[in-house]
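Colleague: Here's my sequence, what's the structure:
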Amino acid sequence: MKKHRILSIALATLALAASPAFAGDGKHHKGKHHKGHGDNHHYVVDGRHDNGLHKGWYKQAWRRGDRIPVAYLEPVYYVDDYRVYHLSAPPVGYRWVRPMDDRYLLVELATGLVTQALGY
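Modeller: So this is what the prediction gives:
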């Protein structure tokens, strides 16, 4: 009986002493890439890499020459009553698009090219 008690105490002590070794140092994460101490920390999650830009953490600031995603070329984003918003009439093949409140883009429908960005 005394042997079992001593053996169980020894195993419990060993298990508690070994648990910090299994905890890890926090530098290696499953599914992520960690470069080194001196490098910028750019992580890869789900196979996508944003080069540290953290897109999606802020509202996109569109500029002339950018291409907008195809999702913004849906009629739900079109500004049909452009005169109400004091916008000029779009040329043929172009549309005013409103991706978010108080921001307007004049976009070429065929390519998604932004030719004018207002409110950015």
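
Colleague: rest of the way, CA atoms for contacts and neighbours
Modeller: Noted.

Colleague: which residue ranges form the strands in the chain?
Modeller: Secondary structure of the chain, counting by DSSP state E: strands at 94-100, 103-108, 114-118.

Colleague: Could you dump those strands into CSV with distance to Ala18 added?
Modeller: Formatted as CSV, the strands of the chain follow (distance: least, CA to CA, whole Å):
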stretch, distance to Ala18
strand 94-100, 54
strand 103-108, 58
strand 114-118, 59
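
Colleague: Here is a second sequence; please produce its structure as well for comparison:
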Amino acid sequence: MKLQRISALLAALMMAVPLVSMADDHHDRDHDRPDWDHPGYRHDEYRGVGPNHEWRRGGALPAEYRGDRYVVNDWRGHHLSEPPRGYHWVQVNGDYVLAAVATGIILDTLLTQ
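Modeller: Next up is the predicted model:
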């Protein structure tokens, strides 16, 4: 009698194991919540300070970056090509911009990640 009860209990437990493995994995990222999809809401809008990838060839380098503080004199040490006459490399955040010394017009950019 005791053996039958133990066998029945074991059989019931063995049948319950697949049900446990089918449990919710909690990887739904809360998409069932009513407030998860606001129009215009993006998760990546709140990134911190980083490289500015808005530099374009032919665009103007802002005046605050034209001072000697941002000029890269050791372009070889930064693995950059030699700037043509009248141009210099400027480092802003993680980006390198090749700009005209006189006007600040951008000739080339080297954008980092």
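
Colleague: Give me the TM-score for these two chains.
Modeller: Here the TM-score of the superposed chains, computed with TM-score structural alignment, normalised by the length of the second structure as the reference length, equals 0.51; 63 aligned residues with a CA RMSD of 1.9 Å.

Colleague: Tell me which of the strands of the first structure lies nearest to Tyr72 of the first structure.
Modeller: Across the strands of the first structure, the minimum distance to Tyr72 of the first structure, taken as CA to CA, is reached by strand 94-100, at 6.5 Å.

Colleague: and that closest one, which stretch of the second structure?
Modeller: Residues 87-93 of the second structure are where strand 94-100 of the first structure lands when matched by TM-score structural alignment.

Colleague: What lies in contact with that stretch?
Modeller: Outside stretch 87-93 of the second structure, the residues that touch it by CA atoms under 8 Å, 6 or more residues apart in numbering are 50-52, 65-66, 70-73, 75, 83, 96-101.

Colleague: List the buried residues in it.
Modeller: Tyr87, His88, Trp89, Val90, Gln91, Val92 (16 or more other CA atoms under 10 Å).

Colleague: Same check on stretch 69-83 of the second structure?
Modeller: In terms of neighbour count (16+ other CA under 10 Å), stretch 69-83 of the second structure has its buried residues at Val71, Val72.
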